[in-house]
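**Q** just coords:
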């Protein structure tokens, strides 16, 4: 049920929406002031019903070595252990030579789906006869892309029962490309409708399996060892965990979530669509009909070898990329110049993240390092000042059971004893 303050909300100015929200939700003067302080006026033009910015902490992974070049990579995330883990994995791999990343091609897919197809073979034959014409129509919808060396380069057709999917393969150059792909697919769809085809939809696919990045690395046994375990034993355990993620979708989901911890944070900081990357990665993980772990680790004669392959259709221009001052600054920090370079770096970061997570699982357990970082967030959430956080975290680390009530009680005790 719509409340009075919500009526016509989208028609209001930014200042009016902030005031209506503050009064409608009884946020008080401080709440309204906070909305105003965190707001970026330009963002009122970006999304509907804009009121303020939700800020996410950003940090850096240093010394991520990809194809022989060290990178400083901005990551935006609220998860305390993500950047620490990525840094840990990146450092171990760098000591053994770094990551090698390869991109064979970089093309997006625009689907034009036909329905109520009774004779798929006839339809496929007809469409293939007009392949050059359809590609020309697609490119005419975005002529500037073809002039830059990109555009629709191929067309593939897939029968899907009573459906037929006409897949346009489009080289979007350094752009994210979603809007261009959709425009080109809709141009082809309009032509097919005019020629009697029953077109159901025309839209890009986020399963960008023509934009695959393959990342490999090798980690020397010595760089995996702990005080209690030799490096080869750790490597064998990591390999076993990797094998488990290939046969058990329950383990694979968490295995891949760890990879995406790093990838999503880097994609968000780059101004790209992390949701598109996330959906494409999980779809690719299930491409064989069984959901599996995206990263694979095996033990060789001299160390642990890792491999990660997944779609990475990111861009460095267009869309929301470099829309904000922060995303512009992030490209100055990373010094990444092209979409291919960005894709290689982000995929390498995902493999680094996975290495750190599996090494923790194979040795001390995931909670040992994770909870030390979580305690800082917990301390802040119960009202500890920055000066009080180290002491409270040290106290929490000695407790067998930790929750908000325990943290609150310890903080109160600390203050009483000052």
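**A** Here it is on my side, so go on. What you see is a predicted model; the values in this text were computed from it and never measured. Numbering: from 1, shown residues only.

**Q** all contacts plus neighbour counts: C-alpha atoms, from now on.
**A** Will do.

**Q** separation between residue 179 and residue 320?
**A** 11 Å (Cα to Cα, to the nearest Å).

**Q** with residue 202 instead?
**A** 22 Å.

**Q** the two: who's more crowded?
**A** Neighbour comparison, residue 202 and residue 320: the larger count goes to residue 202, with 24 against 16 (by other Cα atoms under 10 Å).

**Q** contact partners for residue 165?
**A** Applying Cα atoms under 8 Å, 6 or more residues apart in numbering to residue 165 gives the contacts 111-114, 157-159.

**Q** if you could redo that for residue 171, that was the one I meant.
**A** 106-108, 150-153.

**Q** which one is residue 344 nearest to, not counting chain neighbours?
**A** residue 101 (5.5 Å; Cα to Cα, 6 or more residues apart in numbering).

**Q** can you give me the distance of the one you found to residue 66?
**A** Residue 101 is 7 Å from residue 66, by Cα to Cα.

**Q** over to residue 413?
**A** 49 Å.

**Q** show me which of these two is the more surrounded one.
**A** residue 66 (26 against 11).

**Q** quick check: the more buried one touching residue 96?
**A** No: look at residue 66 against residue 96 with Cα atoms under 8 Å: they stay out of range, at 11.8 Å.

**Q** where do the helices sit along the stretch 151-300 of the chain?
**A** Using DSSP state H, counting those that start in this stretch, the helices of the stretch 151-300 of the chain run over residues 178-194, 231-247, 249-269, 274-285.

**Q** as TSV, those helices with distance to residue 55 would be great.
**A** Output for those, formatted as TSV (distance: least, Cα to Cα, whole Å):
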stretch	distance to residue 55
helix 178-194	25
helix 231-247	34
helix 249-269	12
helix 274-285	16
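
**Q** comparison target below:
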């Protein structure tokens, strides 16, 4: 390839076949022949499947898929597939699930699968009259909305309520926001919500002298919340010279730090989402929507706060997480992605609510694992050990060489691929 930047203008790219796209990219000096051979999908997701899932597909990017083990949730065993590239995530949740298991594991709740479609009304001359007209016609508007998704209505879902919010904020133009509350059953429901919001918007506009602008779902699904709790006795918490009581009190103090400080709460919640997002990805759910909803939920009081909290009570460490989870077991990639379908067979969940409860338990376990490490030996030691294994593999170490490379990487505390390659060279030439 030359040093000049290639053009990003490739006319008709979206219409091209797989081979035509590859040829166009080679001709534009964006890819080489070797790049193309590397990109050709060779797994269960072929080019046609990828091209149906996204636009302008050229290949498939894979992630490691592993299993979170030892989970006992509401008296049932779960093997939890997790797709993630970060070392230690799966080991951490499996370790905490094992600790929680003897005392009953995780207990969970789910508030239901209601979500909100928002319809923005602007320019009306009388907001009180507009609000009253919409609420007076609630039954008819709900019926209109439900005409657009009769299948969901037949399953017990559909539009259930209409609410209005007048927003008048200083320099901003006044607006009325109509909330169309929809039960999406076992679907995440984004497309259905948008369809129903679009469908009912015309009828709402007829009730006002204003006009309708946005019609879109909200990813702050605060009526679709999963809760998970665990209660672990001090006797299960002893760790590398620390007593169980010391570990529990350290976790409690770490939790309090997050409860009063948004800088700490942000990293606290990132650790939670390490677990939840890994299950989201593996199960074919929209982890971006879940993460945005979780972080908005964490800030709903006006200060960003932890999604999970921990405290000491009667010789036990007690933890609780409350997190909105708009996830589904039908629709989207689940319909045609063979690995995602396999993940659901492994999970053996029967509803979106059950999947959300499992995710909440995973998030709570992930959080405790991080706090346990931070409150005792520090998170870096355990994390770097697993990171070193990934570095060794990237450097080309074979299965029977990885342990030796990791040992030397940790000894020199220079955990980088170049260092691993040098160590590997020396090992293979009997210089170490």
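**A** Thanks, I have the structure now. A quick note: this is a predicted structure, and the numbers were derived from the prediction, not measured.

**Q** nearest residue to the spatially most central residue of structure 1 other than its sequence neighbours?
**A** Taking Cα atoms, centre = their mean, the centroid of structure 1 lies closest to residue 264, which sits 2.7 Å from it. Nearest residue to residue 264 of structure 1 in three dimensions, chain neighbours excluded: residue 274, at 5.5 Å (Cα to Cα, 6+ apart).

**Q** aligned partner of that neighbour in structure 2?
**A** Taking TM-score structural alignment, the alignment pairs residue 274 of structure 1 with residue 287 from structure 2.

**Q** now residue 166 of structure 1
**A** Residue 166 of structure 1 maps onto residue 178 in structure 2, by TM-score structural alignment.

**Q** mind listing the helices in the stretch 51-200 of structure 2 by residue range?
**A** Using DSSP H, counting those that start in this stretch, helices in the stretch 51-200 of structure 2 cover 89-100, 127-136, 138-147, 150-154, 190-206.

**Q** of all these, which one is nearest residue 54 of structure 2?
**A** helix 190-206 (15.7 Å; Cα to Cα).

**Q** run the chain-centre distance for the closest one.
**A** Mean C-alpha position of helix 190-206 of structure 2 versus that of the full chain (Cα atoms, centre = their mean, to the nearest Å) differs by 27 Å.

**Q** give the aligned range of the lengthiest helix in structure 1 in structure 2.
**A** Using DSSP state H, we find that the single longest helix of structure 1 is helix 339-362. Using TM-score structural alignment, helix 339-362 of structure 1 lines up with residues 352-375 of structure 2.

**Q** so which bits of the matching stretch are buried?
**A** Residues of stretch 352-375 of structure 2 classed as buried by neighbour count (16 or more other Cα atoms under 10 Å): 352-375.

**Q** ok, stretch 29-44 of structure 2 next?
**A** Within stretch 29-44 of structure 2, judged by 16+ other Cα under 10 Å, the buried ones are 29-32, 36, 39-41.

**Q** contacts made by it with the rest, please.
**A** For stretch 29-44 of structure 2, using Cα under 8 Å, 6+ apart, the contacting residues are 1-2, 6, 22, 25-26, 47, 58-60, 338-339.

**Q** can you select the buried ones from those in ChimeraX?
**A** Buried residues among these (16+ other Cα under 10 Å), as a ChimeraX selection:
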select :22,25,26,47,58,59,60,339
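
**Q** and which of the contacts of stretch 29-44 of structure 2 is nearest to residue 244 of structure 2?
**A** Of all the contacts of stretch 29-44 of structure 2, the one sitting nearest residue 244 of structure 2 is residue 339; the distance, using Cα to Cα, is 40.1 Å.

**Q** please report how far the counterpart of that closest one in structure 1 lies from residue 74 of structure 1.
**A** Alignment note (TM-score structural alignment): residue 339 of structure 2 maps to residue 326 of structure 1. As for residue 326 of structure 1, its distance to residue 74 of structure 1 is 10 Å (criterion: Cα to Cα).

**Q** burial count for residue 151 of structure 1?
**A** Residue 151 of structure 1, neighbours per other Cα under 10 Å, totals 29.

**Q** contacting residues around it?
**A** By Cα under 8 Å, 6+ apart, the neighbours of residue 151 of structure 1 are 139, 142-143, 145, 170-172.
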